[in-house]
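# sequence-free structure coming up:
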């Protein structure tokens, strides 16, 4: 097969006669911003500055206390139901994770004021995995073996997440990750919100909220256990929306605990009686809270059961990655500073690796705590270090005070976290998202709870791609269909030739395409070209120019339709001309066989529409024996394209 390419060897002239060769930009392009790199070690002397010490100590202590409270609630979410006997060790694991992640992230993040902790969404995945592991192990499995297996799975999840994120950052792949469709993120958050609702009820009642347990959960005696937590969660949500002070949440949680014990006093209910009725956490076994995996522990771990959780482990890593992308964007808006995504990936990856090596859970940047530190004026690395030290101090105190934490308060915090997600993504998004995107959010939220996180996210990506294809197919890729009579070349011609071409130009059809031509839009332009070729009321064509100057790319479906157009042109003895092909489009057309030999001459290829028009006009003039003006084609030589 052959196809002729006309290449201008002298200075290039565009259709408007503007010389384009040797045109260079007067100044080199520069990025809009440069992210300064400041070594954490270089900031150590700054820690001693008084203007940093006080705000960093205040913000670090407050966010550390909040981190401990959330760690307790996350542990209660994971170690609930049959795992509740190991809640004390679970709390120690969560607090340790909070401390390590906060310290490592503060030292390695591109933003010094970053506060990182375990987050709700990855914790929800861990809760699902822990419950499935506990259910999969034989009933005869010793309780401690069950705990060690769950703890090992949590640690492996942190290590897998850490390796993935660190490698993505080290390989500088951050720019490729910011393509997650917004509805997918929203659906993932909505699904997390509903899982937190279920977790809050399970913490308060030891009963999961499912279709099978609805009659149990809504029994009067059971309702009284989770209803106070729901009320506290709603109160927390309303007050924190109205008042943004950093002491509001800790104050409400402390006040709620005081009110709880006042009610016990009024009812003359002893603490032990309240514990036996399920109103308090515990009892906890004596000893330390933190129990990292050690040598002999590995012999009690059921590795085969953990291998069966490969899907949840992958989901955990993906969910943490999604959380990182979402949180990073939120932090940038708050602090008005661009964060280096690749460095954040490395930072969070290292934090998770450190947590996993200590048998801890996965974590990420915490937007609310980072915002709090920023408002206090403590956007320094010292803040995250003090945050971690605060958590470690609580860890060293032990489980004595944890046994006095009311379940309604822990459940209320979980309800609050759930409400923030559900209100944003189910209620508020109704007025901000298109209906297709909104129902995608809802569908993902339902699927993550009915089937699983990984399945819900994958289904969300599929729905987002379908929605994108439908939307893009509504964009007309045919920018214009005209002829050389109304769109002549800019060659200098005699008045007689110009007048003659004004009449004969109808024999030269021009179809200008734009955008990306793929399966959803390929038939659109094929139908329009077919209608033009088969319309008996239109003049017959001798030449058909397909101008792809504004086409960024095509897929195989579009390439097939170009082949169909070629066949129609051959059948009607129409000369086919391509203009403005980029290398990618040309390669796909060659692979499809558009330029193969046929009964007529192969398609001509020109660099731009102006040259293609000039060639078609000259062919018309030569056929009539007229003098063809070759003003801008002097020096052109044909090339052969081989496929």
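In hand now; what should we look at? Note that the coordinates shown come from a computational prediction; the quantities given were computed from them, not determined experimentally.

# Only C-alpha atoms from now on, for both contacts and neighbour counts.
OK.

# how near is residue 295 to residue 148?
Computed as C-alpha to C-alpha, to the nearest Å, the residue 295 to residue 148 distance reads 12 Å.

# Name the residue closest to the centre of this structure, please.
residue 180 (3.2 Å; C-alpha atoms, centre = their mean).

# And the contacts of the lengthiest strand in the chain?
In the chain, taking DSSP state E as the definition, the longest strand is strand 543-554. With contacts defined as C-alpha atoms under 8 Å, 6 or more residues apart in numbering, strand 543-554 is touched by 507-518, 569, 574-582, 584-585, 588, 608-609, 612-613, 616.

# ok, second structure coming up, stack it against the first:
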């Protein structure tokens, strides 16, 4: 790979050129998003099964590394709900200790993907898949909070829908009154306060208020528990070959999710800020480095966080200083406020995530897609259902495959062949000439239909295949055309080909379409010479038949 291309994946001093103009706004935006990120980092750490401390460490370490090395100036990275959903079964199958190895492996995969220039592939994910995926994540995050509130949790790794159902089924309803009150207070404040002041960090304020109330009344609510008062020392996990093989598939899933969510979040940042300076390949490299660093410090894999990125942009962020400030604010919490944070009730964090999950679901987009086409609606619903009931990565895979199949069917329907009337001055020979025009794309999805349509019926002696409106052609389509030509020639029908686009000629020659013609002169650029040749062929055939009938010994 060329050095200039690699250089574009590395930080540059010019990225901070505007900092002297916007440093006040960046510091304020960073402080704001840091306050907003605190409860989310704690909650997503708990939801992943790794614990609140791991979520906080991830927000600090991964957020800082991605801020410096990522491809967006304003994207905020850290633990997210989607990643927490993926990590739960990994913790259930392999234990919390495996997360460091999974994160490092996933980070290395992301870095390789970015160096190979695969960041643009995010554009291949259809809109209905993204909407269904996002909605499914929202549902899962909401379901994950039910056991935290009701206090009747299944084993780690149980499907969220099953775990939520069991929690409701086996809850001690005489003991859940106060947790439900805490949830109600937090949600009510988060809904009402923004009506007066949208910039106020209401989620943090609501958690502080509920924590003070629980402490004052000495209520029996489960708490977060001990939070480290400093960053843990970095250490590498044991790279045991057997363990690497065991968790490799999980690492692939984590890398895929981190890539998808980070690139989508970065695109949202571009749309919100109007700043088109965004490098998707560098974003993958930066997120990969963030995952590696987070794993080394005992955190969990991170991704770009759409909600926190949106808060950062709307708070006035312009440069990477805002994202760096966000991490430093959270670092201050670790060193200065770990004691108070450890007393936060789990129900309060669950309430924040419940409302966050409900707001994640793109209701307007879902309504639009459901009203669009039946195939788009099916892809959206399929992706959402598979996300909730099976697996996030499989949901994206299923969604993309099904969307591709629907697209291929649509392209195949708009591509095809029809018999065309000869519009020039009538000629008696025209009754024995059939003109077929191929349009659109001749590919594997349309080849069989074209094969069934092109035929020589009755007295047809010449078939003209018109290709001037053929847009694309693949090997299957070209092979089908060659088979059609050979079949017609075998029947004694002369085939003429007209108007092959220059970009398709090499493929048609290599697959054998042109060589299947009876004579190389049966290839024409325009229609009039092809028609004149067909008419002269019919006349010669008619004359030959008359001579045969007039010859001595022929039947009278």
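Nice, I can see it. For clarity, every value in this text was computed on a predicted model and none was experimentally measured.

# TM-score of the superposed pair?
Put the two chains on top of each other and the TM-score (TM-score structural alignment, normalised by the length of structure 2) is 0.82; 524 aligned residues with a C-alpha RMSD of 3.6 Å.

# And the longest strand of structure 1 against structure 2, how far off on average?
Mean deviation of strand 543-554 of structure 1 relative to structure 2 after superposition (mean C-alpha distance after the TM-score superposition for structure 1): 2.7 Å.

# And the strands in the stretch 351-500 of structure 2, which stretches?
Applying DSSP state E, counting those that start in this stretch to the stretch 351-500 of structure 2 gives strands spanning 416-420, 433-442, 462-473, 494-498.

# so the residue nearest to the centre of structure 1 sits in a helix?
No. Residue 180 of structure 1 is assigned coil when assessed by DSSP: H, G, I helix; E, B strand; the rest coil, not a helix.

# counterpart of it in structure 2?
Matched across to structure 2, residue 180 of structure 1 falls on residue 125, judged by TM-score structural alignment.

# how near is residue 481 of structure 2 to residue 514 of structure 2?
10 Å.

# What about residue 337 of structure 2, how many residues nearby?
Counted with other C-alpha atoms under 10 Å, the neighbours of residue 337 of structure 2 add up to 15.

# typo on my end, residue 545 of structure 1
By other C-alpha under 10 Å, 26 other residues sit near residue 545 of structure 1.

# From residue 176 of structure 1, how far off is it?
37 Å.

# repeat for residue 90 of structure 1
Residue 90 of structure 1 is 36 Å from residue 176 of structure 1, by C-alpha to C-alpha.

# Residue 500 of structure 1 now?
54 Å.

# Equivalent analysis for residue 121 of structure 1, please.
Per C-alpha to C-alpha, residue 121 of structure 1 is found 22 Å from residue 176 of structure 1.

# Tell me which of the two has more neighbours.
residue 121 (24 against 9).

# Show me what that one aligns to in structure 2.
So, by TM-score structural alignment, residue 121 of structure 1 is matched to residue 82.

# and that match, what does it touch?
137, 141, 257.

# Residue 542 of structure 1 against residue 505, yeah?
No. With contact defined as C-alpha atoms under 8 Å, residue 542 of structure 1 does not count as touching residue 505 (9.7 Å).

# Tell me which of those two has more neighbours.
residue 505 (24 against 19).

# What residue in structure 1 is paired with residue 335 of structure 2?
Match for residue 335 of structure 2 (TM-score structural alignment): residue 396.

# Please give the number of neighbouring residues around that match.
Other residues near residue 396 of structure 1 come to 12 when the count uses other C-alpha under 10 Å.

# Starting from residue 90 of structure 1, give me the distance back to the closest residue in space to it that isn't next to it in sequence.
Excluding the flanking residues, the one nearest residue 396 of structure 1 by C-alpha to C-alpha, 6 or more residues apart in numbering is residue 288, at 7.5 Å. For residue 288 of structure 1, the distance to residue 90 of structure 1 equals 11 Å [C-alpha to C-alpha].

# quick one, helices of the stretch 351-500 of structure 1?
367-376, 381-397, 407-422, 429-432, 435-450, 453-473, 495-504 (DSSP state H, counting those that start in this stretch).

# most neighbours per residue, which of these?
Of the helices of the stretch 351-500 of structure 1, the one with the most neighbours on average (mean count of other C-alpha atoms under 10 Å) is helix 407-422, at a mean of 26.

# That one aligns to what range in structure 2?
Mapped onto structure 2 using TM-score structural alignment, helix 407-422 of structure 1 covers residues 346-361.

# How about residues contacting the matching stretch?
Contacts for stretch 346-361 of structure 2 (C-alpha under 8 Å, 6+ apart): 39-40, 42-43, 134-139, 141-142, 145-146, 148-149, 179-180, 182-184, 186-187, 203, 207, 210-211, 221-224.
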